[in-house]
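Asker: sharing a sequence plus its predicted fold:
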Amino acid sequence: MTETRNIKGTKADKIVNGIAKWLTKIGISLAGSRILAVRGRKSGEWRTTPVNPMTYEGQRYLVAPRGHTQWVRNMRAAGGGELRLGRKAEPFTAVEVEDADKPEILRLYLKKWAWEVGRFFEDVNAESSTQRLLEIAPGFPVFRIQGQ
């Protein structure tokens, strides 16, 4: 059975996310941040959240540090969305990455963004063993993204 994670943010998270979302919306990226826009699986309306896209071995990825959240469920249903920065919107398609292929992607993600999202990974960090990263992989969805 796949472990599911859906960690709610604190009030501080909501404030920081709000600031990050606002800055990205006006065109200021924080360490490569973007606004992810995905159509709601039930409403069909655009839903947005700040994300940290990254590149690993020439491919771009989105990692869900809070687990199987609404944006993850919407992405699975929609198969893609947009990455936005200011007025620029980059449409993309997404393919979910298999758990066995996640360890090095998660390691790089933690190297780059542990300062922001590390607490969601509990006792795991960029120096954790590959075996440990494989153990937690089901709780952290990862999508490979490609421009359309």
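Answerer: Nice, thanks for sending it over.

Asker: hey, let's count contacts and neighbours off CA atoms from now on
Answerer: Noted.

Asker: tell me which helix or strand comes right after the host helix or strand of Thr55.
Answerer: For Thr55, the host element (DSSP states H and E) is strand 54-56. Counting by DSSP H and E, the element after strand 54-56 in chain order, helix or strand, is strand 59-63.

Asker: pull the distance from that next one to the chain's centre.
Answerer: 8 Å (CA atoms, centre = their mean, to the nearest Å).

Asker: now it: buried residues?
Answerer: Tyr61, Leu62, Val63 (16 or more other CA atoms under 10 Å).

Asker: check it against this one:
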Amino acid sequence: MAHYIEPGRLEARLVHGTVGRLARYGLSLAGTQELQVRGRGTGEWRPVPVNPLDLGGERFLVSVRGESQWARNLRAAGAGRLRLGRGVRPFRAEELRDEEKPPVLRAYLRRWGWEVGRFFDGVSARSGEAELRRIAPRHPVFRIAVDG
């Protein structure tokens, strides 16, 4: 069974809803933006707050909760949009193989471990390479390239 940690109703409503609304109005908390990706079944745009990571001249999205709906939708669509205020940036996405993920996961945990560390099974930015490889299959990671 795929690994996924579902947010509680209160967290989804208060935290995700508030952070997503702030991003829509142009206010980013610690780099948060609104990811918009088309649903697999409906084709409708689905919004969710995310923390895009810039690393080595590239940009990545990490699904901290595992096989989330947004990760499944992005995998199927291969593209989405990032929004901050009025700025909407379409992008193409490529999922990383598990062996490519450790440096991205380490950088992500270095930047946002204080916020999302509880979803990484005790692994932190200071953990060894073997520990990062162990959790890599549980966290989809996408390299994104902004169109235009």
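Answerer: Looks like it came in fine. Everything quoted here is computed from the prediction, not taken from an experiment.

Asker: with structure 2 superposed, average distance for the helix or strand containing Asn74 of structure 1?
Answerer: Asn74 of structure 1 is part of helix 70-78 when elements are defined by DSSP H and E. Its aligned residues in structure 2 lie a mean 0.6 Å from helix 70-78 of structure 1 after superposition (mean CA distance after the TM-score superposition for structure 1).

Asker: quick one: the next helix-or-strand element following that helix to helix 70-78, angle?
Answerer: Sequence order places strand 80-85 as the next helix or strand after helix 70-78 of structure 1, per DSSP H and E. With axes from the mean of the first three to the mean of the last three CA atoms, to 10 degrees defining the directions, strand 80-85 of structure 1 sits at 130 degrees from helix 70-78.

Asker: how about the secondary structure of Ala23 of structure 2?
Answerer: Judged by DSSP: H, G, I helix; E, B strand; the rest coil, the three-state class of Ala23 of structure 2 is helix.

Asker: alignment lookup: it to structure 1.
Answerer: Ala23 of structure 2 maps onto Thr24 in structure 1, with residues paired by TM-score structural alignment.

Asker: pull the contacting residues for its match.
Answerer: Going by CA atoms under 8 Å, 6 or more residues apart in numbering, Thr24 of structure 1 touches Leu30, Ser33, Arg34, Ile35, Pro50, Arg84, Leu85, Gly86.

Asker: list buried residues within those.
Answerer: Ser33, Arg34, Ile35, Pro50, Arg84, Leu85.

Asker: looking at those, spot the one nearest Lys8 of structure 1.
Answerer: Pro50 (14.8 Å; CA to CA).

Asker: which residue is the nearest non-sequential neighbour of that closest one?
Answerer: Take Pro50 of structure 1 and drop its neighbours on the chain: the residue closest to it by CA to CA, 6 or more residues apart in numbering is Ile35, 4.5 Å away.

Asker: how much does the longest strand belonging to structure 2 stray from structure 1?
Answerer: Using DSSP state E, we find that the single longest strand of structure 2 is strand 87-95. Strand 87-95 of structure 2, aligned to structure 1 and superposed, deviates on average by 0.3 Å (mean CA distance after the TM-score superposition for structure 1).

Asker: and after that strand, which helix or strand comes next?
Answerer: Following strand 87-95 of structure 2 in sequence, per DSSP H and E, is helix 102-116.

Asker: average gap between that next one and structure 1?
Answerer: Mean deviation for helix 102-116 of structure 2: 0.7 Å (mean CA distance after the TM-score superposition for structure 1).

Asker: so that helix corresponds to what in structure 1?
Answerer: Helix 102-116 of structure 2 covers residues 103-117 of structure 1 once aligned (TM-score structural alignment).

Asker: before I go, just wanted to say thanks for your time.
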